[in-house]
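A.B. asks: turn this into a structure:
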Amino acid sequence: MIVTLIVLCEIGFWVLLAAGLALRYAAKKPRMGAAVLLCEPLLEVVLLVVTAVDLKNGADPDWKHGLAAVYIGFTLGLGHSTIKWIDARVAHRFAGGPPPVKPPNYGRARAVHEWRVARRWTVASVTALALLQAAVWYVGGDGDTASLRAWQERMLFLLGLNLVIAGSYTLFPKRAPAGDTKHVPGPPAG
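C.D. replies: Alright, predicted model coming up:
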């Protein structure tokens, strides 16, 4: 049941995103489109409540409960930037908006961009870690929480990986090729 609900939440995310953008650009109702997009977090609340009820009703915690926590974390950490990314492309393609800003390729601007990306992944990972720990405490010492702990290890790995990537762009900045005036460092994309 939990996996089905996660799939339905993911489908719901994209349906709400499409509906919100359609209202915003096709129907020329930006406020209504924003209201539809603001309904998206309700999907995560439903998933969180159903997962907690499932555990409360005696379900053994397993990978599905961990996946629900990770999904909620990723939506919190990456959902807003995903919506902004898609919105910029839809605005450009269908509403005459400016072309989407591409991330910088070189130097300090690229490092700043990578730290912003790492921050989003950190929010996702830390949120998932917190939800997983809450589930461990909720189940208590008598339950088998090994699958939840395994998800926590994965989130710590993901967190570390993103910090290493961002750090590498800081310590070893990529330099523009000599004579390349096309890639002059500009303001970092956010």
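A.B. asks: when you work out contacts or count neighbours from here on, use the C-alpha atoms and nothing else.
C.D. replies: Fine.
A.B. asks: what sits against the residue positioned nearest the centre of the chain?
C.D. replies: Nearest to the geometric centre of the chain sits residue 78, at 1.9 Å (Cα atoms, centre = their mean). Contacts here follow Cα atoms under 8 Å, 6 or more residues apart in numbering; on that basis residue 78 touches 120, 121, 124.
A.B. asks: what's the next secondary structure element after the helix or strand that contains it?
C.D. replies: Element membership for residue 78, per DSSP states H and E: helix 63-95. Next along the chain after helix 63-95, taking DSSP H and E as the criterion, comes helix 107-139.
A.B. asks: Proceed likewise with the subsequent sequence, for comparison:
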Amino acid sequence: MIVTLIVVCEVGFWVLLAAGLAVRYVLKRRRAGAALLLCVPLLEAALFVATAADLKNGATPGWEHGLAALYLGFTVAYGPRLIRWLDGHAAHRLAGGPPPSQPPRYGRARARHEARLWLRAVLGAAVALVLLELAVLYVGDDGDVGALRTFQWVAVRAVGVYGLIVLSYLLFPKKAPAADTRQKGDRTLTER
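C.D. replies: Now for the predicted structure:
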């Protein structure tokens, strides 16, 4: 049941997002579009309530409960940024707005950008860890909480691996390609 609900929430997320942006920019009803976009967190609340109810009804904590916590953590951390990013692209494509800014591709600026994204992953993992710990406390000492503990370690390891990748951007920043410039007559040719 929980896995099905996770899939429904994910599909619902994208449907509400597409509908909200379409209403906002195609139908030019900004308030109605914003209302649809504000319904996205309701899906996450429904998943949280359903997971808690499933555990309350005596379900054995399993990987699906851990996955639900990770999904909720990811959505809390990355959902608002993803919605803003897609809103900027929709405004540009559908309403003639300015083109959205692109993330930096090289050097320290890229490392800072990746570090900010990693901090969102830390937030998502923290939310998932808190939800999983609350589930462990809720189930108590009598229940089998091994799957929940496993997903706590999954969240910690994912953030750790991602942190190492971000650290590589800091230690070994990607350099902008140097333009190969040659003089030919009175013109300068630039090759990439």
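A.B. asks: mind checking the TM-score on these two?
C.D. replies: Laid over one another, the chains give 0.90 as their TM-score (TM-score structural alignment, normalised by the length of the first structure), with 180 aligned residues with a Cα RMSD of 1.3 Å.
A.B. asks: count of neighbours near the equivalent of residue 102 of the second structure over in the first structure?
C.D. replies: Using TM-score structural alignment, the partner of residue 102 of the second structure in the first structure is residue 102. By other Cα atoms under 10 Å, 9 other residues sit near residue 102 of the first structure.
A.B. asks: how close does residue 102 of the first structure get to residue 178 of the first structure?
C.D. replies: 21 Å (Cα to Cα, to the nearest Å).
A.B. asks: and for residue 96 of the first structure?
C.D. replies: Counting by Cα to Cα - residue 96 of the first structure and residue 178 of the first structure are separated by 35 Å.
A.B. asks: which of those two has more residues huddled nearby?
C.D. replies: Higher neighbour count among residue 96 of the first structure and residue 178: residue 96, with 9 against 6, using other Cα under 10 Å.
A.B. asks: ok, the more buried one to residue 82 of the first structure distance?
C.D. replies: With Cα to Cα as the criterion, residue 96 of the first structure and residue 82 of the first structure are 20 Å apart.
A.B. asks: ok, residue 43 of the first structure next?
C.D. replies: Taking Cα to Cα, one finds residue 43 of the first structure at 16 Å from residue 82 of the first structure.
A.B. asks: so which of these two has more stuff around it?
C.D. replies: residue 43 (17 against 12).
A.B. asks: quick one, what contacts the more buried one?
C.D. replies: 9, 12, 13.
A.B. asks: buried members of those residues into ChimeraX, please.
C.D. replies: Buried residues among the contacts of residue 43 of the first structure (16 or more other Cα atoms under 10 Å), as a ChimeraX selection:
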select :9,13
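A.B. asks: so which of the contacts of residue 43 of the first structure are in strands?
C.D. replies: Using DSSP state E, no member of the contacts of residue 43 of the first structure sits in strands.
A.B. asks: with distance to residue 22 of the first structure added, can I get the contacts of residue 43 of the first structure in CSV?
C.D. replies: Putting those into CSV (distance: Cα to Cα, whole Å) gives the following:
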residue, distance to residue 22 of the first structure
9, 19
12, 15
13, 14
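A.B. asks: and which of the contacts of residue 43 of the first structure is nearest to residue 155 of the first structure?
C.D. replies: residue 9 (20.7 Å; Cα to Cα).
A.B. asks: wait, the closest one sits on residue 41?
C.D. replies: No. Residue 9 of the first structure lies out of contact with residue 41 (Cα atoms under 8 Å); the separation is 9.8 Å.
A.B. asks: before we move on, back to that, angle of the helix holding residue 78 of the first structure against helix 107-139?
C.D. replies: Here helix 63-95 of the first structure runs at an angle of 140 degrees relative to helix 107-139 (axes from the mean of the first three to the mean of the last three Cα atoms, to 10 degrees).
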